[in-house]
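Q: just the structure for this:
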Amino acid sequence: MPGWTGASLADSRRGADLTRQGENVGDDKEIRSFRLDVPDEAIDDLRRRIVATRWPSRELVPDRSQGVQLATVQELARYWSTDHDWRAFEAKLNSLPQFTTDIDGVEIHFVHVRSRHENALPLIMTHGWPGSVVELLGVVGPLTDPTAHGGTAEDAFHLVLPSLPGYGFSGEPTELGWENGRIAGAWAELMDRLGYTRYVAQGGDVGAAVTDAMGRKGPEGLLGIHVNLLAGAIGLKDKLPAESEQERAAHDALNTFTTDGFGYFLEQSTRPQTIGYSLLDSPVGLAAWMLDHDTDSYYKMSRAFVDGQPVGGLTRDSVVDNITLYWLTGTGASAARWYWEFGRFQAASAAAGQPPPAVSVPVGFTTFPGEIWAAPRSWAETVYPGLAYFNEVDRGGHFPAWEEPDVFAAEVRAAFRPMRTS
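A: I've put the predicted structure just below:
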């Protein structure tokens, strides 16, 4: 089989093979079939590198305050090099309809699963960092076939799951400017190219920022959005209510993140190229960097490896599937560059004194208790005046679709239910 095909797919991608079907590859609007088939040599190389890891000494504290704990990463590495089955993940991904198409000079990969139910509502969902389409696979069934997962046919969605530019199987941007607004425009073009004239959008983490931008741009056909991270809270921190106990707790969490949990964000928003050299050279270094995102998610993932007790969908296999996807595609640096683009755009907007435009569509928001900052309703209403839907659920964290797919799917159904007839 041929290697990665297309000028936008970097030669550095570690030998993963791609089958693309269709003619006229140069046609900007063509949609091509995608199938993943990684050569054995790439998997063998990965395992050799894991075994050859040079380990640091053990941390001097009993928690993660010095970083990802040695016992966690060593057990992850052991499992990764001896027990993990990449072919099982390949088969899972290849069982879903996947495609690529060129938008604004970047080849965009996406999963596209149409529901069997009549009048299903098209939904585009955007993943985050250090996630990928892996974090969303658990909700494909519940959202496209709700009658098989405790819902009704009226709750069905046609699901579009794109890989962000520079992430996973999408191409890497070769020019500056791929911030949230540009990605939002690409997603609107993708939905138009798929023939969807009415649709909704959802996102968390980076996906929340992109989905927010979609709501503010208000492309034709977008009926509403749902997000599960209040991405605008950082910029509005001093303006957010802090009177109730819940509001003060959210402030404490936000302050803790921006002082103690902000290392990856600061490095990627200022020096993504620098960290990229390590992320593309050491698989264990990549794994540790990806685990060190937020306290709640870290301890849940660590528990899956050290104690063998996964929390929901955060299993050893799914965590390693996600890390392996980054490794095989060589996207550690290109994914990190989104943070640089985000910081650059935010700084330019602040310097120009330009507040973001108002959201022009209904907004739904769900607070998950393990989120980095679990936003109270007052915060969501500050960022989104006229909030159309709000709910606080009793479990789930920063990656709710991954961790608690059934809870997450129920929230997406509830948030978009009133918008189906608008």
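Q: switch to C-alpha atoms for all contacts and neighbour counts from now on
A: OK.
Q: the stretch 151-300 of the chain: helices as residue ranges?
A: Taking DSSP state H, counting those that start in this stretch to define them, one finds helices in the stretch 151-300 of the chain at 180-193, 206-217, 245-259, 263-270, 272-281, 283-291, 295-306.
Q: list the buried residues of the fifth one.
A: Applying a neighbour-count criterion of 16 or more other C-alpha atoms under 10 Å, the buried positions in helix 272-281 are 272-273, 275-276, 278-280.
Q: and what of the second one?
A: Taking 16+ other C-alpha under 10 Å as the basis for neighbour counts, the residues of helix 206-217 that come out buried are 206-217.
Q: got it, and the third one?
A: For helix 245-259, the neighbour count (16+ other C-alpha under 10 Å) marks 246-247, 249-251, 253-255, 257 as buried.
Q: got those as a markdown table, with distance to Ile50 columns?
A: Formatted as a markdown table, the buried residues of helix 245-259 follow (distance: C-alpha to C-alpha, whole Å):
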| residue | distance to Ile50 |
| --- | --- |
| Gln246 | 43 |
| Glu247 | 44 |
| Ala249 | 40 |
| Ala250 | 39 |
| His251 | 40 |
| Ala253 | 35 |
| Leu254 | 35 |
| Asn255 | 36 |
| Phe257 | 30 |
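Q: one more to put side by side:
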Amino acid sequence: MSEEITEFRIDIPQERLDDLQVRLANTIFPTALPGDGWDTGVPVHWLRDIVEYWRTEYSWRDAEAQLNKFPQFTTTIDGQRIYFMHIRSENEEATPLLLTHGWPGSVAEFLKVIPLLKDQFHLVIPALPGFGFSGPTNDAGWDTTRTARAWATLMDRLGYDRFGVQGGDIGAAVSPEVARVAPDRVIGVHVNGAMAIPQFPIPEDEWATLTELEQDRLNRIQAFHREEFGYIAIQSTRPQTLAYGLVDSPVGQLAWIMDKFREWTHPREVNPEEILDRDWLLTNVMIYWLTGTAGSAGYVGYAQDTSWGAIAKNSGVPTAMIVFAHDAGVRRYLEPEHTIVRWTDVDRGGHFAAMEEPEILVADIRDFFKDLG
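A: Below you'll find the model as predicted:
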């Protein structure tokens, strides 16, 4: 099979953008449920405002131009097309660093950190299989291990024998897995948003040894399972059925993603466009919409992950974890799977750290990798 790496440039046909305009103009909104608040999902009054902005002010061509400033490529690995950005540092001694996004994010998550990292790192930023321009998937089985093997192959093709890895959300699962499949090549693992789910209920004597912060995080994990787990249940059992609505309706795709941006940005009670730029939020949605990958992204993100609840092998690779205010990592439950040499708690920021708190995230990454080689 060809190992060719091909230059890539985003160039969406105007017909697709014209079709989007028609669909947005003809959106049929549901009747608002009592209170029209976030407790029942994305409020109708809020989404109407975002859709109107999307239709009348947002420019995909501007976003496209911003993304196209960075060198982009595609290659085929294990039968799957993989899209990636590859930004080489002007410093030839820079450390190669592989960045992996999550769901419902995209490679666009890293737009703020690229300028802050490229002096110290050669950056490789692939889209997960089935996501955006790496989609859709051609076959089943793209769990974190298979993705990790693909990432190791990608770095080999780029000529990087030794490299670091970083990621959040799904990227926080894939990045340590790269170290497990290639422990002799990965110099360090840095993750944000990592979470190990202990066996509930936690015994009283064990609970008493936890700090107040750790107890709060575990309480929020339990609340997540009670109140927010529905999207995982749907995407991991009926991704094809869900895809019909999301691929056909741009507003459906917008609402599905915005629900999570509101829940996972920090502080939670603040609407997401007050934390993250509205244009960026729409660009992230557009990557899913224009590529029609809602179904394959859900399928890869959840349906194919068979490792939930299992204790993974510790690679022995030095690992750093940064936990922002929204996230719920507790060190003692993560230590069996990771060689944690650095742990950072941050009292602000949410799940989309590269966009919400890029300076804090970058400072932690830089400090961790500066002495690794």
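Q: picking up where we left off before, for the helices of the stretch 151-300 of the first structure, which one sits closest to Tyr167 of the first structure?
A: helix 206-217 (11.5 Å; C-alpha to C-alpha).
Q: now do the closest one: which elements does it pack against?
A: For helix 206-217 of the first structure, the elements it packs on are strand 121-126, helix 180-193, strand 199-203, strand 222-227, judged by 3 or more C-alpha pairs under 8 Å, 6 or more residues apart in numbering; DSSP states H and E.
Q: and the gap between the counterpart of Thr241 of the second structure in the first structure and Trp338 of the first structure?
A: Aligned by TM-score structural alignment, Thr241 of the second structure pairs with Thr274 of the first structure. Relative to Trp338 of the first structure, Thr274 of the first structure is positioned 14 Å away (C-alpha to C-alpha, to the nearest Å).
Q: do Val393 of the first structure as well
A: From Val393 of the first structure over to Trp338 of the first structure the distance is 30 Å, taken as C-alpha to C-alpha.
Q: which residue in the first structure lines up with Arg185 of the second structure?
A: Per TM-score structural alignment, Arg185 of the second structure is aligned with Gly221.
Q: trace Gly171 of the second structure over to the first structure, please.
A: Superposed on the first structure with TM-score structural alignment, Gly171 of the second structure falls opposite Gly207.
Q: gap between its match and Arg116 of the first structure?
A: Gly207 of the first structure sits 26 Å away from Arg116 of the first structure, going by C-alpha to C-alpha.
Q: again with Val227 of the first structure
A: Val227 of the first structure sits 26 Å away from Arg116 of the first structure, taking C-alpha to C-alpha as the criterion.
Q: ok so, going back, so which of the helices and strands packed on helix 206-217 of the first structure gets nearest Leu325 of the first structure?
A: Of all these, strand 121-126 comes closest under C-alpha to C-alpha, at 16.6 Å.
Q: distance between the closest one and the chain's centre?
A: Here strand 121-126 of the first structure shows a centroid-to-chain-centroid distance of 14 Å under the convention C-alpha atoms, centre = their mean, to the nearest Å.
Q: give the aligned range of that strand in the second structure.
A: So strand 121-126 of the first structure sits over residues 95-100 in the second structure, by TM-score structural alignment.
Q: residues contacting Trp103 of the second structure?
A: For Trp103 of the second structure, the contact set (C-alpha atoms under 8 Å, 6 or more residues apart in numbering) comprises 169-170, 297, 301.
Q: just checking, Pro272 of the first structure touches Arg337?
A: Yes. Pro272 of the first structure lies in contact with Arg337 (C-alpha atoms under 8 Å); the separation is 5.5 Å.
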